[in-house]
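Trainee: Could you look at this predicted model? Sequence included:
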Amino acid sequence: MARSLAPDGAFATVDGVRLHYHYHRVPTQKQSDPVLVFLHGASGSAYDTRLAFEAIYRGRSPVLFVDRPGLGFSERGRDEHVPPAGQAHLIAGLLDELEIETAVVVGHSLAGSVTTALGLAAPERVKGLAFLAPVTHVWPGGVNWYYSLAALPVIGWLFVWTLTLPVGERLAPAMMRNVFHPDPAVPDYAGAIRLPLLFRPHSFRANAEQICSVKEAVRTQAARYVELSQPALVVTGTEDTVVWPSIHCEGLIRDLPDVETLLLDLAGHMPHHTHTTDICAALDRLVTRVTAKEADGLSKGAPETLQPA
């Protein structure tokens, strides 16, 4: 099935790595206008964030949807591109390639760690940060056994070339019910996000490597979150059982200097699909905050550090 799926976006090569993306400009767009940059979570691709946001924003706000390295139709790159900082390096290069001067990065789940890494690595370009049910801090425990197995140097390749498809197809229905709980999954969600792309051996392994690398990465990154002076938005559902809000979202609220919170009652781990209208309103407010801060900085001749919200 995956062989019948073909890329429908554009490609750019950054640091030798081919990245797949969809960039929708608007007719009146100026170079300095904020661009919403959507980064999908683990076990998916940009088709997930496009499904939630593309129809809403296309034509009224510039938006960029990126297949993170190794997933969708983007190449994995080298080993240094696997952790959040390495992914952020490539995505920052893509922003430069596309001449995006003001990015508001929106990261879901695991991409929360890439969002913080981007904000730390390229603050001159990444002017706003939004976190949807994010992974950003160290949590107790490990990851699912099949990710640990798939990420191993030798046996991992054997696993992904022989068992990924049957194991993935068996686990997929339960995984989708779990991530959307307590809401029902979006109808034909697997088809809409082209889930078979994940079960290609190289994609499943890249996904596993990223999942297995993120815990140690955020252990280091979290100590620097106080440096993230950009206006930020943290969105969490009270019923998220995939990523614990009490660790990640509360950690961001504690660590970020300028943060707004959107708490969604009875929402699970996929709020961008189940509470899209609320999130878009919050993103619009974030863009307004970014624009105001940029204008204020220009009027004063120097960047301003805002106080906590």
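Mentor: Received the coordinates, thanks. Numbering: from 1, shown residues only.
Trainee: only C-alpha atoms for contact and neighbour calcs from this point on.
Mentor: Fine.
Trainee: any chance you could map the strands in the chain?
Mentor: Using DSSP state E, the strands of the chain run over residues 10-14, 17-24, 35-39, 63-66, 103-108, 126-132, 232-237, 259-264.
Trainee: so which of those gets nearest residue 1?
Mentor: Residue 1 lies closest to strand 17-24 among those, at 19.9 Å (C-alpha to C-alpha).
Trainee: List the residues that contact the residue lying closest to residue 19 once chain neighbours are set aside.
Mentor: Once flanking residues are discounted, residue 19 sits nearest to residue 74: 4.4 Å by C-alpha to C-alpha, 6 or more residues apart in numbering. By C-alpha atoms under 8 Å, 6 or more residues apart in numbering, the contact set of residue 74 is 17-20, 67-68.
Trainee: if I look at residue 14, how far off is residue 242?
Mentor: From residue 14 across to residue 242, the span is 32 Å (C-alpha to C-alpha, to the nearest Å).
Trainee: Same check on residue 11?
Mentor: Separation of residue 11 from residue 242 (C-alpha to C-alpha): 32 Å.
Trainee: swap in residue 230?
Mentor: Per C-alpha to C-alpha, residue 230 is found 27 Å from residue 242.
Trainee: distance between the ends of stretch 180-200?
Mentor: By C-alpha to C-alpha, one end of stretch 180-200 lies 23 Å from the other end.
Trainee: list the buried ones in that stretch?
Mentor: Within stretch 180-200, the residues scored as buried using 16 or more other C-alpha atoms under 10 Å are 180-183, 185, 190, 193-200.
Trainee: would you turn these into CSV with distance to residue 80?
Mentor: Formatted as CSV, these follow (distance: C-alpha to C-alpha, whole Å):
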residue, distance to residue 80
180, 32
181, 34
182, 37
183, 37
185, 35
190, 30
193, 27
194, 27
195, 26
196, 26
197, 23
198, 21
199, 23
200, 21
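Trainee: which of those sit farthest apart?
Mentor: It's 182 and 200 that sit farthest apart of the buried residues of stretch 180-200, by C-alpha to C-alpha, at 29.2 Å.
Trainee: try this one side by side with the last:
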Amino acid sequence: MALSRTSSSSFRPAVAVVAGGAVLLAATALVNRQLARKAERANPHRGKFIDVDGVRLHYVERGSGRPLLLLHGNGTMIEDLQSSGLIDRAAEKYRVIAFDRPGFGHSSRPRGGVWGPNEQADLFRKALERLGIQRAIVLGHSWAALIAVALATRHPALVEGLVLASGYYFPTSRLDLAAPSVPAIPVLGDVISNTISPVLARLMWPTLLRKVFGPQPVPGKFAGFPVEMAVRPSQLHASAEESAMMVPMAGAASKTYREIKMPMVIIAGEDDRLIDVEQSARLHRMISHSRLRRIAGAGHMIQQTNTSELMAAVDEVASISVQGARDPARVITADR
């Protein structure tokens, strides 16, 4: 009986700790949900919506002329492209369409499926078709470079030319992706992304900015980026899924690169601390007609820090495409 009483008395504190922890997690999840709703009210959508295959896509359309599709990287949204000035600059010459990719910004990301580069490429093809666009120059930054590649290989008639910026193209050992991928784990990931992740994301935000912008400082124009939108549980979950699939998806995509025939400019920062510039150099060596632009002293966020150079890459692809249309036999000289 004494042993039974001892076991019972030691069991009660354990139950209390578990119950207290559950209550704390539930309260944290409730607070995070309220903060997410507050963020969405404070940052209303600036564009329009289109429903494609059960996905509600938010997009911004500006300018007129040859269509230019802009695809943002992992963890960001249209506001990244808008605050950089890229949308405004491009709209002076092109019909610019920029989407919040599934799960980011104001776009939905239905659960129960895989939203890899191929699936997103198919989605954007249908969205562009609905918008009356049959052919477009495609710019993909960072993770979205793989989506741009998927559009080029799966729907080549749609893609007039490619601008691939700060992309990851070949699988490597990336232990740094382990922690960011945890919220993508089924069930456990939902708990983490709704409780712990938003808190940690807020605390780590300054460190993250130093990494993605370094060695350059964070430009003043980025100050208006809605951090509170980026640390919502739903967006953190989407970001975790893309972190988890980055290496395997790059491995799968690397088997298709030689199929790309349209004009391509690859652009990357020499001092990118997130993705080694050698990724871009290797892709350039594989695709003989591509052109490579390495930006000295630049980091990962070249759309923010080197907007003019990125805009010049778009114009370069557009020019190559026009020259090719005039003379289909023309050989595109690759810059080594």
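Mentor: Ah, there it is. Note that the structure is a prediction, hence the values are computed from the model and not measured.
Trainee: TM-score for this pair?
Mentor: For this chain pair, the superposition-based TM-score is 0.90 by TM-score structural alignment, normalised by the length of structure 1; 295 aligned residues with a C-alpha RMSD of 1.8 Å.
Trainee: still on that earlier bit, how much space is there between the corresponding residue of structure 2 for the residue nearest to residue 19 of structure 1 and residue 49 of structure 2?
Mentor: Here residue 74 of structure 1 is matched to residue 107 in structure 2, going by TM-score structural alignment. Using C-alpha to C-alpha, residue 107 of structure 2 is found at 8 Å from residue 49 of structure 2.
Trainee: between these two, what contacts are shared?
Mentor: Contact with both residue 107 of structure 2 and residue 49 is made by residues 56-58, according to C-alpha under 8 Å, 6+ apart.
Trainee: Quick one, which of these are buried?
Mentor: Among those, those classed as buried by 16+ other C-alpha under 10 Å are 56-58.
Trainee: now these as a markdown table including distance to residue 191 of structure 2?
Mentor: Shown next, in a markdown table, are those (distance: C-alpha to C-alpha, whole Å):
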| residue | distance to residue 191 of structure 2 |
| --- | --- |
| 56 | 25 |
| 57 | 26 |
| 58 | 27 |
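Trainee: show me the contacts for residue 222 of structure 1.
Mentor: Shown in contact with residue 222 of structure 1 (C-alpha under 8 Å, 6+ apart): 136-137.
Trainee: which position in structure 2 aligns with it?
Mentor: In structure 2, residue 222 of structure 1 lines up with residue 254, judged by TM-score structural alignment.
Trainee: Residue 95 of structure 1 now?
Mentor: Aligned by TM-score structural alignment, residue 95 of structure 1 pairs with residue 128 of structure 2.
Trainee: can you check residue 13 of structure 1 too?
Mentor: Using TM-score structural alignment, residue 13 of structure 1 lines up with residue 51 in structure 2.
Trainee: Contact partners for residue 129 of structure 1?
Mentor: 104-106, 115-116, 119, 230-233.
Trainee: 6 Å instead, please
Mentor: With contacts defined as C-alpha atoms under 6 Å, 6 or more residues apart in numbering, the neighbours of residue 129 of structure 1 are 104-105, 232.
Trainee: Arrange the residues you listed in TSV, one row each, with neighbour count and distance to residue 280 of structure 1 as further columns.
Mentor: TSV is the format used below for the contacts of residue 129 of structure 1 (neighbours: other C-alpha atoms under 10 Å; distance: C-alpha to C-alpha, whole Å):
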residue	neighbour count	distance to residue 280 of structure 1
104	27	13
105	26	13
232	28	14
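Trainee: Closest one to residue 37 of structure 1 out of these, please.
Mentor: residue 105 (4.6 Å).
Trainee: That closest one - nearest residue in space that isn't next to it in sequence?
Mentor: That would be residue 37: by C-alpha to C-alpha, 6+ apart, it lies 4.6 Å from residue 105 of structure 1.
Trainee: Quick check: the aligned residue for residue 299 of structure 2 in structure 1?
Mentor: Matched by TM-score structural alignment, residue 299 of structure 2 corresponds to residue 268 in structure 1.
Trainee: Tally up the residues packed near that match, please.
Mentor: Close neighbours of residue 268 of structure 1, defined as other C-alpha atoms under 10 Å, add up to 25.
Trainee: so it makes contact with residue 237?
Mentor: Yes: counting by C-alpha atoms under 6 Å, residue 237 is a contact partner of residue 268 of structure 1 at 5.1 Å.
Trainee: now the angle from the longest helix belonging to structure 1 to strand 232-237?
Mentor: In structure 1, with assignment by DSSP state H, the single longest helix is helix 276-300. On the basis of axes from the mean of the first three to the mean of the last three C-alpha atoms, to 10 degrees, helix 276-300 of structure 1 is oriented at 170 degrees to strand 232-237.
Trainee: Next, the buried residues of helix 276-300 of structure 1.
Mentor: For helix 276-300 of structure 1, burial by neighbour count (16+ other C-alpha under 10 Å) applies to 279-280, 282-283, 286-287, 289-291, 293-294.
Trainee: Identify the residue of structure 1 aligned to residue 224 of structure 2.
Mentor: Alignment note (TM-score structural alignment): residue 224 of structure 2 maps to residue 192 of structure 1.
Trainee: now the helices for the stretch 51-200 of structure 1?
Mentor: Ranges of helices in the stretch 51-200 of structure 1, per DSSP state H, counting those that start in this stretch, are 84-97, 111-121, 145-150, 155-162, 164-180, 189-192.
Trainee: Tell me, how many residues neighbour residue 220 of structure 1?
Mentor: When neighbours are counted by other C-alpha under 10 Å, residue 220 of structure 1 comes out with 12.
Trainee: sorry, that was for residue 223 of structure 1
Mentor: Using other C-alpha under 10 Å, residue 223 of structure 1 is surrounded by 11 other residues.
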